[in-house]
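Peer 1: Have a look; sequence and predicted model below, questions after that.
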Amino acid sequence: MSLFSRTIAMLEQGLDYASLREKVIADNIANVDTPNYKAKDVQFKTELERALQPLEAKRTHPKHLPFRHQMPNKFLVTTKENVVYNHNGNNVDIDKEMADLAENQIYYNALIERLNGKFTTLKTVIKGGK
């Protein structure tokens, strides 16, 4: 998708992350009273930083195609093992989960707005600026 630069691919990856994070948070909220349930979280920022590190490949001839790094669509779901909040072994903090859910919804909506803006721009270009 070099026509659209990497912006749409990055927005798509951000939406995938937000969707997975919402599922994980919903699971945590649904299991708030389940004995011995351990809360889960999605790690994305470290994976994003790792993926954005520029990879260098040596081109031995000027006619060789440039090397491009494809960002993997990997998110790490981790379990919080070291904390217990309830007497039944459960470590779900409902207040934190609700705050995370609200933050994730704002993030998701911002990505959707940006994606809509990109498509509106493309639509304008296709119509010839009208």
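Peer 2: The structure has been received and is ready for your questions.

Peer 1: going forward, measure contacts and count neighbours with C-alpha atoms only.
Peer 2: Fine.

Peer 1: Report the central residue of this structure.
Peer 2: Among the residues of the chain, the one closest to the centroid is residue 17, at 2.4 Å (Cα atoms, centre = their mean).

Peer 1: Can you name the residues in contact with the helix or strand in which residue 15 is found?
Peer 2: If you go by DSSP states H and E, residue 15 is part of helix 7-30. Helix 7-30 is contacted by residues 1, 39-42, 44, 73, 75, 92, 94, 97-98, 100-101, 104-105, 107-108, 111-112, 114-115, 118 when judged by Cα atoms under 8 Å, 6 or more residues apart in numbering.

Peer 1: Can you pick out the ones from these that are in helices?
Peer 2: Using DSSP state H, the subset of the contacts of helix 7-30 located in helices is 94, 97-98, 100-101, 104-105, 107-108, 111-112, 114-115, 118.

Peer 1: Looking at those, which is nearest residue 124?
Peer 2: residue 118 (9.9 Å; Cα to Cα).

Peer 1: Second structure follows, compare the two:
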Amino acid sequence: MAINLDKLVGFHQSALSIRTDRMEVIAGNLANANTPGYKAKDIDFNKAMESAMQRSEGTRTLGGNSLLKTHENHLGGSSTSVASNFEMQYRVPTQPDTGDGNTVEVQAERNRFLDNGLRYQASLEFLNGKIKGMKKALSSGGQ
């Protein structure tokens, strides 16, 4: 029986990649909290995950690069991140404009950063559990 690692870890690998990209976007928002005219951005995790799952059908990964099958005997590829395949969204501020045009709400961004970090950690734990289960199955399979 062949082991398909993409089926084992594919979902969690995509989730970790999107969470990483989102963490960078939120960190950028926080870094530009005092930049006049800066517009807060975000990645819609659900849309990104849907896109990643649709692309994973017929896709193989090799060293972090996504290789799309272009012909039965050929492989093509790209090295873009999972979340870079769709537009960045701008946040709609909940507070009135302070006059400088900046839409970053520091406390809300910190909360999003923490929430995203916790969800990243949860995905990492799920992935770790899957790998431990596979290692256990492989080590006890030959006995």
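Peer 2: Nice, thanks for sending it over. Just so it is clear, the structure is predicted and the values come from calculations on it, not from any experiment.

Peer 1: Give me the TM-score for this pair.
Peer 2: Once superposed, the chains reach a TM-score of 0.73 (TM-score structural alignment, normalised by the length of the first structure), with 117 aligned residues with a Cα RMSD of 2.9 Å.

Peer 1: From residue 42 of the first structure, how far out is the residue nearest to the centre of the first structure?
Peer 2: Counting by Cα to Cα, to the nearest Å, the separation of residue 17 of the first structure from residue 42 of the first structure is 8 Å.

Peer 1: and if you look at residue 84 of the first structure?
Peer 2: For residue 84 of the first structure relative to residue 42 of the first structure (Cα to Cα), the value is 19 Å.

Peer 1: try residue 8 of the first structure
Peer 2: Counting by Cα to Cα, the gap from residue 8 of the first structure to residue 42 of the first structure is 22 Å.

Peer 1: Just give the number of residues close to the closest residue to residue 52 of the first structure other than its chain neighbours.
Peer 2: Nearest residue to residue 52 of the first structure, sequence neighbours excluded (Cα to Cα, 6 or more residues apart in numbering): residue 71, at 7.7 Å. By other Cα atoms under 10 Å, the residues close to residue 71 of the first structure number 14.

Peer 1: Kindly report the same for the one 10 residues further on.
Peer 2: Residue 81 of the first structure has 12 neighbours, counted by other Cα under 10 Å.

Peer 1: Quick one: average offset of the helix holding residue 15 of the first structure versus the second structure, please.
Peer 2: Here the mean offset of helix 7-30 of the first structure against the second structure after fitting is 0.7 Å, by mean Cα distance after the TM-score superposition for the first structure.

Peer 1: mind checking how far that helix is from the chain centre?
Peer 2: What separates the centre of helix 7-30 of the first structure from the centre of its chain is 5 Å, taken as Cα atoms, centre = their mean, to the nearest Å.

Peer 1: same check, this time on stretch 136-143 of the second structure
Peer 2: 32 Å.

Peer 1: List of residues touching that stretch?
Peer 2: Against stretch 136-143 of the second structure from outside (Cα under 8 Å, 6+ apart): no residues.

Peer 1: Assumed residue 61 of the second structure was part of a helix.
Peer 2: No. The assignment for residue 61 of the second structure by DSSP: H, G, I helix; E, B strand; the rest coil gives strand, which leaves it out of any helix.
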